[in-house]
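In: Sequence unavailable; structure follows:
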């Protein structure tokens, strides 16, 4: 669905009107979109939402209905409404490839445009990038916890509205969850769709065995039976095994059984034993019920025998300690060619001024070592001392023999997308490859290794100069 130009905060429009009144609307400006803290106390984030963000920018315009609504607010004059009628985004955007692994203080998007254009798009870009990056990160954590088992996304009924549910399915795929129960997402994004049946199916029949037989009759080659409506081990599994035998006699095979309550580790071990002893070692065990990476880790540590994890609520709502939202921000870093920064007593919230290049340093074997932000024209070299962006007293000397590459590229120019839309499977593979290239310990869900992000000597010096100049501006 095309986002409306009204998908913005009111103050973006009042600022636009003010910029135009003051003759500032066309001043060349540069904004960076970044976050300061990793979600879930983790060691990485997965960059997602770039495709929808670029689509939003390319299609941005105010309809006559939009303008009529704004006129009804009686906040804006006719000249400003006429200005909005021809409003388009004609700027330039730099970004890493979607699916890249990213870290705090790194500009995920740099937007270069006239001040009015770059300002208006702030809210929508944050809405898109913050949510999809958070979901993709959560999905990666869940997928890594599952190991060789498959993860299915089925959070549609608990997601933040229909649009949120579609964004969840898309971003979860990038993070490594390659199938969904959401039929519309399957159509829109080309994702495999999966599902079983609800407890209500069992309850609609006189008994559990009749319900299982009816479902197997309807879907003999795609039958997964929910076995915990009555008694998982006392009736559910025995009845499922009986139906599995009847299916086999007709030339079909039961695909799986689903556990949706109780001690999933213990129940899955018992289910695996019963299925194997009955001659059905290929029947897969699906588990659901408020799963996330922490629960999955616990199930596996206790010897659970689960082949597919159905993860719904806690993925769709990004629940978990340190989750719920990605605190991405969008800050002005240059105007009229002059670097700008936000000054604050807390250096962790002070912004990094000016245009920047984001370099990723890796070993010859492809193992990532650290990222360095520099000013244009700089390139990290061995022996250079670089600075922690939040603690300048913490420095690091760059190692020799590292491969250095610019992580970002121009993805939009003059308001036109420069790259074709990539398949989600390719974005997911980029994510998987990037995760495997991180230093040892970065993927731990508890107390992970902290990947180093540093700033160059020139960028460090520029920030210090601007801070000093701003601190000495005389007051009234």
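Out: Received, thanks. Keep in mind that this is a model prediction, so the values were computed, not measured.
In: from here on, contacts and neighbour counts on C-alpha atoms
Out: Noted.
In: All the helices of the stretch 301-450 of the chain, in order from the start?
Out: Using DSSP state H, counting those that start in this stretch, the helices of the stretch 301-450 of the chain run over 313-316, 424-436.
In: and the longest one, which residues are buried?
Out: Judged by neighbour count (16 or more other CA atoms under 10 Å), helix 424-436 contains these buried residues: 424, 427-432, 434-435.
In: Pull the residues that contact that helix.
Out: Residues from elsewhere that reach helix 424-436 (CA atoms under 8 Å, 6 or more residues apart in numbering): 46, 98-101, 170, 173-176, 178, 189, 443.
In: ok, then the element right after it?
Out: strand 452-455 (DSSP states H and E).
In: and after that following strand, which helix or strand comes next?
Out: helix 457-471.
In: The longest helix along the chain to helix 424-436, inter-axis angle?
Out: Using DSSP state H, we find that the single longest helix of the chain is helix 122-146. Orientation check (axes from the mean of the first three to the mean of the last three CA atoms, to 10 degrees): helix 122-146 against helix 424-436 gives 70 degrees.
In: so how far is helix 122-146 off the chain centroid?
Out: 2 Å (CA atoms, centre = their mean, to the nearest Å).
In: Counting neighbours, which bits of it end up buried?
Out: 122-146.
In: do the same with stretch 280-290
Out: Within stretch 280-290, judged by 16+ other CA under 10 Å, the buried ones are 280, 283-289.
In: Just the ones in strands from the residues you listed, please.
Out: Secondary structure of those is defined by DSSP state E; positions in strands are 284-287.
In: adding another structure so you can compare the two:
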């Protein structure tokens, strides 16, 4: 089986129905986040590259047909209309690493309706999960206020793939390294690590453990000092590092307790031992909230290692994301369900100074110095360019973060910038709503002409 079967069953049943009805005209689906999670002033777009990998390789083979048939308890011949289906469409998307806000399309897929429908589950999964993780990690970078921060999340992420993604995404938003060897190797990210408490416990004394570790690893080492009594552990680590002349570049790691107070005590011990260059690394259940508190307290911590809470985005583990049909065969469509109304038509996001973003229609021209965010990244089922380097994504993210309003960057009680919609998009939505409510025929040429003639001002997004 291929990744084509990594989908919800109803995508298959809908695609089959479309094919039976001859509904293969071009359809546009828009992927967006309805509302930001609590304590989020922004999101970092991520997951696009995984989605493009999937779409460029999407092809329904005979084994996939057998899997679909088994799931539906039908003979394989019934599913043969899907055989050979592959993605031949266009994708416009916000590049990875860019800041996005609620309601703004992260991605729009335009393809024959059965193809665009069958792509929904996988694409939505990748962008939703990775955007959530990247956004959490970016907040950690902001909280660390210039101090190095590293990823220790692999052992508790929701599977190895999620751990790999967490390592890549954290590097994309500004982390200095990861403990994940596979991700570090593949993505060109520094690999970082220390030792576990089990290593210390395996030796008769901490002194023996630290000396053995240093003998096995020439150069700077990081010693875990809180297996027993933290103060004693720091004294022993200082003695070993001084005896072996391994101070510069080396570090101690604090992994439990009152990290701020312990860091103050540890710094005093190290300085008294003549080891001012030995750094202090803190870990143990950290995320942006605890890092922010430690930074504000003035704790003498040099590097922060974050793991579980960031790797699973513990306080906001999912996004209220959607992948909705906005146009079929030239006809704008929208959903009117209570609290889930969608906007019709293919769109563009225009970024203005101060993140005064405007969501408009795809053929609108930006006003002032507005910058369109969505770029064409796939045509006829193939990428329009090479996969961007991680460094380019990192630079993009850093530039966008630097321009965010201070209230959106806050760790606690952030305020997201307010997004507006263009007058043309608002007018189109009103027209489509009236057509649906009145049971009128499909949106016709007269209405499309009216749409093109509408002015370019904008209104606030209602959420």
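Out: Perfect, I can see it now. As the structure is a prediction and not an experimental result, all values here were calculated from the model.
In: Superposing both, give me the TM-score.
Out: TM-score of the superposed chains, computed with TM-score structural alignment, normalised by the length of the second structure, equals 0.91; 440 aligned residues with a CA RMSD of 1.8 Å.
In: Ok, which of the helices of the stretch 301-450 of the first structure comes nearest residue 94 of the first structure?
Out: helix 424-436 (17.4 Å; CA to CA).
In: ok so, going back, reformat the buried residues of stretch 280-290 of the first structure into CSV and put distance to residue 239 of the first structure next to each item.
Out: What follows is these, written out as CSV (distance: CA to CA, whole Å):
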residue, distance to residue 239 of the first structure
280, 13
283, 14
284, 16
285, 15
286, 17
287, 18
288, 20
289, 22
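In: Nearest residue to the residue nearest to the spatial centre of the first structure in space, ignoring adjacent ones along the chain?
Out: In the first structure, the residue lying closest to the centroid (CA atoms, centre = their mean) is residue 133, at 2.2 Å. Nearest non-adjacent residue to residue 133 of the first structure, counting by CA to CA, 6 or more residues apart in numbering: residue 48, 4.5 Å away.
In: can you check residue 122 of the first structure too?
Out: Closest residue in space to residue 122 of the first structure, ignoring its immediate chain neighbours: residue 330 at 6.4 Å, by CA to CA, 6+ apart.
In: ok, residue 287 of the second structure touching residue 309?
Out: Yes. Using CA atoms under 8 Å, residue 287 of the second structure is in contact with residue 309, at 6.1 Å.
In: Have a look at the two and say which one is more surrounded.
Out: A count of neighbours by other CA atoms under 10 Å puts residue 287 above the other of residue 287 of the second structure and residue 309, at 27 against 22.
In: That one pairs with which position in the first structure?
Out: Under the alignment (TM-score structural alignment), residue 287 of the second structure pairs with residue 292 of the first structure.
In: distance of its match from residue 298 of the first structure?
Out: 10 Å (CA to CA, to the nearest Å).
In: Same check on residue 313 of the first structure?
Out: Counting by CA to CA - residue 313 of the first structure and residue 298 of the first structure are separated by 18 Å.
In: So which of the two has more stuff around it?
Out: residue 313 (20 against 14).
In: what sits against whatever residue of the second structure lines up with that one?
Out: Matched by TM-score structural alignment, residue 313 of the first structure corresponds to residue 308 in the second structure. For residue 308 of the second structure, the contacting residues are 152-157, 285, 314, by CA under 8 Å, 6+ apart.
In: Can you flag the buried ones in those residues?
Out: Listed as buried from those are 152-154, 157; burial here means 16+ other CA under 10 Å.
In: coming back round to it: neighbours of the residue nearest to residue 122 of the first structure, how many?
Out: Neighbour tally, residue 330 of the first structure, other CA under 10 Å: 21.
In: That one pairs with which position in the second structure?
Out: Matched by TM-score structural alignment, residue 330 of the first structure corresponds to residue 323 in the second structure.
In: Contacts only, for that match.
Out: When contacts are counted by CA under 8 Å, 6+ apart, residue 323 of the second structure touches 29-32, 120, 124.
In: Specify which member of these is nearest to residue 206 of the second structure.
Out: residue 124 (49.1 Å).
In: Trace that closest one over to the first structure, please.
Out: Per TM-score structural alignment, residue 124 of the second structure is aligned with residue 126.
In: so its match touches residue 331, yeah?
Out: No. Applying CA under 8 Å, one finds residue 126 of the first structure not in contact with residue 331, separated by 11.1 Å.
In: what do these two both touch?
Out: What both residue 126 of the first structure and residue 331 touch, as defined by CA under 8 Å, 6+ apart, is the set residue 33.
In: returning to that earlier point: from the contacts of helix 424-436 of the first structure, list the buried ones, please.
Out: Of the contacts of helix 424-436 of the first structure, these count as buried by 16+ other CA under 10 Å: 46, 98-101, 170, 173-176, 178, 443.
In: Same list, the residues you listed, but as TSV with distance to residue 396 of the first structure and secondary structure please.
Out: Output for those, formatted as TSV (distance: CA to CA, whole Å; DSSP: H, G, I helix; E, B strand; the rest coil):
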residue	distance to residue 396 of the first structure	secondary structure
46	25	strand
98	29	coil
99	28	coil
100	24	coil
101	21	strand
170	38	helix
173	36	helix
174	33	helix
175	31	helix
176	33	coil
178	39	coil
443	22	coil
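In: Identify the farthest-apart pair in those residues.
Out: Of all pairs in these, the most separated under CA to CA is 170 and 443 at 22.1 Å.
In: Strands of the stretch 201-350 of the second structure, start to end?
Out: 222-224, 251-254, 279-282, 303-306, 321-328, 331-332, 347-351 (DSSP state E, counting those that start in this stretch).
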